[in-house]
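A.B. asks: here is my input; please provide its structure:
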Amino acid sequence: MDCACSFPDTGKTLVWPNHRLCDLLKIEHPIIQAPMAGAATPELAAAVSNAGGLGSLGCASMLPDGLRTAARQLRASTERPFNLNFFVFPRPDTSDAVLTQVIDRLRPYYKELSLDEPSRRLPPIGPGFDDEKLELLLEIRPPVVSFHFGIPDAAAVAKLKEAGIVVISTATNVAEARQLADGGADAVIAQGWEAGGHRGSHAPNRPGDGVGTLALVPQVVDAVKLPVIAAGGIADGRGIAAAFALGASGVQIGTGFLSCDEAGTDGPRRALIRAATDMDTMVTDAFTGRAARARRTRFALEMEVNRAHLPDFPQMVALSAPLGEAGAKGDFAFHLYGQAAALNRELPAGELMQTLVAETGEVFEALFDRQIDACVSEVSAR
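C.D. replies: Predicted coordinates:
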């Protein structure tokens, strides 16, 4: 795959300084659209892939027939590679003591919203990735599969790779990156603290735990020999160019695509992003039982001040969702987006891809010109 792009209006060509991710994924531009469940639609993923990036679809909660339908829709909309994403987590096993404690903690909110008593029946949920999902992937054979919260066991990864599927996964620290490399991943997504949505940590951690993208990416690059994909707080050409300066082979962008026409972003979240600032969000586990960066709300803030043990991910959703559905003025809403949301552009996905590539080229060109000017000045001074 040629990792270069010509701009007809200027006659200039952007040559990416690192081709490893393009070569691995067989894409033109080393830009991955994050697989945001619900917001990442087949239309969005196909548009990104058709524009030379890697479109992704969050499939963690999809039933088999729904996943087959989505994959067929993607293949009908693009002939280029795309990515299907899954969560890796153990079967939830919430104790009665934890359930009682969190119900006591939530009861005042339920009363405030005139809701019935919180239910003690948590939904039975299987592990995030199991043999059924593995067989389904071997049937569908997507070009790329990505994982969040870890990586499946070595036998499952080997079967995926034997089927010609590229396997990537997320790390939020250096130790997790090494685990992915040892587990057979073909590339590592280094997800910084700034990223919207659930943190990809391999075990549940406290909302205050995290490493920023600027610090994380170069350490992961030094720790593993695989292509590293920078994620978190990247929204324009400046961020993409910076990721390459840190040693990354590509980037993953989530929040930046939430404002695209093809995204499944609901109206309230679009409005929040339209008016976003850098201080809008916080990391909270109050909604799902795992740390996620979302809109700062009264509920999230109060749950953080007075922390309680929560049901295992994702069983906590059964208790928090009724609050979000009934809550007024957004006090209980769960709107996921990252710290760079204020940089979003409301564009079709293909046009956004073109803009990102053009902006990155301008940054590279400006930096190169400065290098040339500095060299000329140094030679002239001799």
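
A.B. asks: alpha carbons only for contacts and neighbour counts from here, please
C.D. replies: Noted.

A.B. asks: which residue ranges form the helices in this protein?
C.D. replies: Per DSSP state H, the chain carries helices over the ranges 20-25, 42-50, 64-77, 96-112, 131-140, 154-162, 174-182, 213-223, 237-245, 267-274, 298-305, 317-326, 349-381.

A.B. asks: contacts for the first one, please.
C.D. replies: By CA atoms under 8 Å, 6 or more residues apart in numbering, the list of residues contacting helix 20-25 from outside reads 1-3, 28-30, 54, 81, 143-144, 166, 187, 227, 249-250.

A.B. asks: now do the buried residues in that helix.
C.D. replies: Across helix 20-25, burial judged by 16 or more other CA atoms under 10 Å covers 20-22, 25.

A.B. asks: hmm, which two among these are most spread apart?
C.D. replies: Arg20 and Leu25 (8.7 Å; CA to CA).

A.B. asks: how about Pro92, what does it touch?
C.D. replies: Listed by CA under 8 Å, 6+ apart, the contact set of Pro92 reads 124-127, 312-315.

A.B. asks: repeat the analysis, applying 7 Å as the threshold.
C.D. replies: Shown in contact with Pro92 (CA atoms under 7 Å, 6 or more residues apart in numbering): 125, 312-313.

A.B. asks: got it, and Ala70?
C.D. replies: Taking CA under 7 Å, 6+ apart, one finds Pro42 in contact with Ala70.

A.B. asks: for Ala308, same thing?
C.D. replies: Contacts for Ala308 were tallied using CA under 7 Å, 6+ apart; they are Val102.

A.B. asks: let's see this one next, to set against the first:
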Amino acid sequence: MEFRHPIVAAPMAGGPSSNELARAVASTGALGFLGGGNKTAARVAEDYRSVAASGDVGVNLFVPDAANTAVDVAKSQQGRAEKLAAFREELLPFAQRLGVELPTVEQAGADVSDDWEAKLEAAVEWPIVSFTFGLPGPELFQRLHESNTDVGVTVTSAAEARNAADHGADFLVVQGPEAGGHRSVHDPLGVPETLELAELLDAVHAVVDIPFVAAGGIMTPEDVHKVRAHGASAAAVGTALLLTDEAGSNALHRYMLRTDRSGITQLTRVFSGRVSRSLVNELMSLDAPAVYPEVNALTVPIKRAAIEARDPRSTHLFAGTGYLQARTGSAVEIIEWLASS
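C.D. replies: Just a heads-up that it's a prediction; the model follows:
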């Protein structure tokens, strides 16, 4: 795959990667992205149709455990229900404070597929698809290649990069520890790589010969120039777009990004069961099990109610390490500024 523009919009599921943001980014010649996680296949297909004429836009999909070749099924199932039950008990004071009911453990685990098969059927119509949260089998890459789809995989280590290339990936998104939101560690029980982005890019460059995009803490033209000097074909930006006019970031998230001047972010599993980076709040004091998407299902009522109540203590406030440099304004202006390196 050829990257004709130095900037890629990182897919941010859950709202920030709105259709409006994808259109604005694509209009500059950069690669826009839609976040397909936690949406139905029909909704993702409809969203793509609404932005397809804007320019280059990709669709990012979450890989469920059942399709993830990096999952040790027996290990991932060990004590799963008991861990979730204990975590649910820890969540009850937050739920009571916000006046919401939590799903039972059984309800939280009722549907863990994220409409995967239907999304794959729709994906043959999309020219660019990327996968996060794991590595599907080689047969899926072949299936998408038969429809002339370019397929990318988010990786967090050189070993993941090599495996993804071997499976048939056309490009990689190399995500460093500085990234906000979720880390795409392929093994959901795995410990995230701690190499800083520049070192990680060098490590990946040494083991693959396909294009890769750098992601994590990229906030300025100088950051873009640096990652390209380490072999990246383009720079993926997420936190840098959270305060743009077109982003679907909720009002509480925007307020906290503008007013929390501590500069401190931390990694946690509490919001979904997958490791993510956020501004620090009270909910992050809990110790969540590495069980996705059930932890996400348990916390959704709390997170949504906290956003509605403007309560920053109890919802995700995803942010990369460079969030203090996030700018307001139009996405077009910010993309053009970032590309000016």
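
A.B. asks: follow-up on the earlier one: closest to Ser377 of structure 1 among the buried residues of helix 20-25 of structure 1?
C.D. replies: Nearest to Ser377 of structure 1 among the buried residues of helix 20-25 of structure 1 is Arg20, at 34.1 Å by CA to CA.

A.B. asks: surely Ala230 of structure 1 meets Val217?
C.D. replies: Yes: under the criterion of CA atoms under 7 Å, Ala230 of structure 1 makes contact with Val217 at 6.2 Å.

A.B. asks: among these two, which residue is more densely surrounded?
C.D. replies: Higher neighbour count among Ala230 of structure 1 and Val217: Ala230, with 35 against 28, using other CA atoms under 10 Å.

A.B. asks: contacting residues around the alignment partner in structure 2 of the more buried one?
C.D. replies: Correspondence of Ala230 of structure 1 to structure 2, assessed by TM-score structural alignment: Ala214. By CA under 7 Å, 6+ apart, Ala214 of structure 2 lies in contact with 173-175, 227, 232, 234-236.

A.B. asks: quick one, which of the residues you listed are buried?
C.D. replies: The neighbour-count test (16+ other CA under 10 Å) marks 173-175, 227, 232, 234-236 as buried among these.

A.B. asks: Ile229 of structure 1 is in contact with Gly247, isn't it?
C.D. replies: No: using CA under 7 Å as the test, Ile229 of structure 1 is too far from Gly247 to be in contact (9.3 Å).

A.B. asks: so between the two, which is more surrounded?
C.D. replies: Ranked by neighbour count (other CA under 10 Å), Ile229 of structure 1 and Gly247 place Ile229 first, with 29 against 20.

A.B. asks: count the neighbours of the equivalent of Gln339 of structure 1 over in structure 2 for me.
C.D. replies: In structure 2, Gln339 of structure 1 lines up with Thr321, judged by TM-score structural alignment. If you count neighbours by other CA under 10 Å, Thr321 of structure 2 ends up with 22.

A.B. asks: now do Val185 of structure 2
C.D. replies: Number of residues near Val185 of structure 2 (other CA under 10 Å) recorded here: 24.

A.B. asks: what sits against the aligned residue in structure 1 for it?
C.D. replies: In structure 1, Val185 of structure 2 lines up with Ser201, judged by TM-score structural alignment. Shown in contact with Ser201 of structure 1 (CA under 7 Å, 6+ apart): 149, 171-172.

A.B. asks: contacting residues for the equivalent of Thr28 of structure 2 over in structure 1?
C.D. replies: Counting by TM-score structural alignment, Thr28 of structure 2 lines up with Ala51 in structure 1. Ala51 of structure 1 makes contacts with 350, 353, as judged by CA under 7 Å, 6+ apart.

A.B. asks: alignment lookup: Leu84 of structure 2 to structure 1.
C.D. replies: So, by TM-score structural alignment, Leu84 of structure 2 is matched to Leu99.

A.B. asks: er, Val332 of structure 2 I mean
C.D. replies: Match for Val332 of structure 2 (TM-score structural alignment): Gly350.

A.B. asks: surely its match meets Ala46?
C.D. replies: No: contact between Gly350 of structure 1 and Ala46 fails when scored by CA under 7 Å: they sit 9.4 Å apart.

A.B. asks: which of these two has more neighbours?
C.D. replies: Under the neighbour definition other CA under 10 Å, Gly350 of structure 1 and Ala46 were set side by side, and Ala46 has more, 28 against 21.

A.B. asks: and the gap between that one and Ala70 of structure 1?
C.D. replies: Ala46 of structure 1 sits 11 Å away from Ala70 of structure 1, going by CA to CA, to the nearest Å.

A.B. asks: same deal with Leu14 of structure 1?
C.D. replies: 33 Å.

A.B. asks: find the nearest non-adjacent residue to the counterpart of Gln73 of structure 1 in structure 2, please.
C.D. replies: By TM-score structural alignment, Gln73 of structure 1 lines up with Ser50 in structure 2. Closest residue to Ser50 of structure 2 apart from its sequence neighbours, by CA to CA, 6 or more residues apart in numbering: Asn19 at 7.4 Å.

A.B. asks: aligned to the one you found, what sits in structure 1?
C.D. replies: Asn19 of structure 2 maps onto Pro42 in structure 1 when the alignment is built from TM-score structural alignment.

A.B. asks: quick one, what contacts that match?
C.D. replies: Applying CA under 7 Å, 6+ apart to Pro42 of structure 1 gives the contacts 57, 70, 73-74.

A.B. asks: for Ala66 of structure 2, state which of the buried ones among the contacts of Ala214 of structure 2 is nearest.
C.D. replies: Among these, and counting by CA to CA, the member closest to Ala66 of structure 2 is Val173, at 22.1 Å.

A.B. asks: list the contacts of the counterpart of that closest one in structure 1.
C.D. replies: By TM-score structural alignment, Val173 of structure 2 lines up with Ile189 in structure 1. Each residue near Ile189 of structure 1 by CA under 7 Å, 6+ apart is listed here: 169-171, 228-231.
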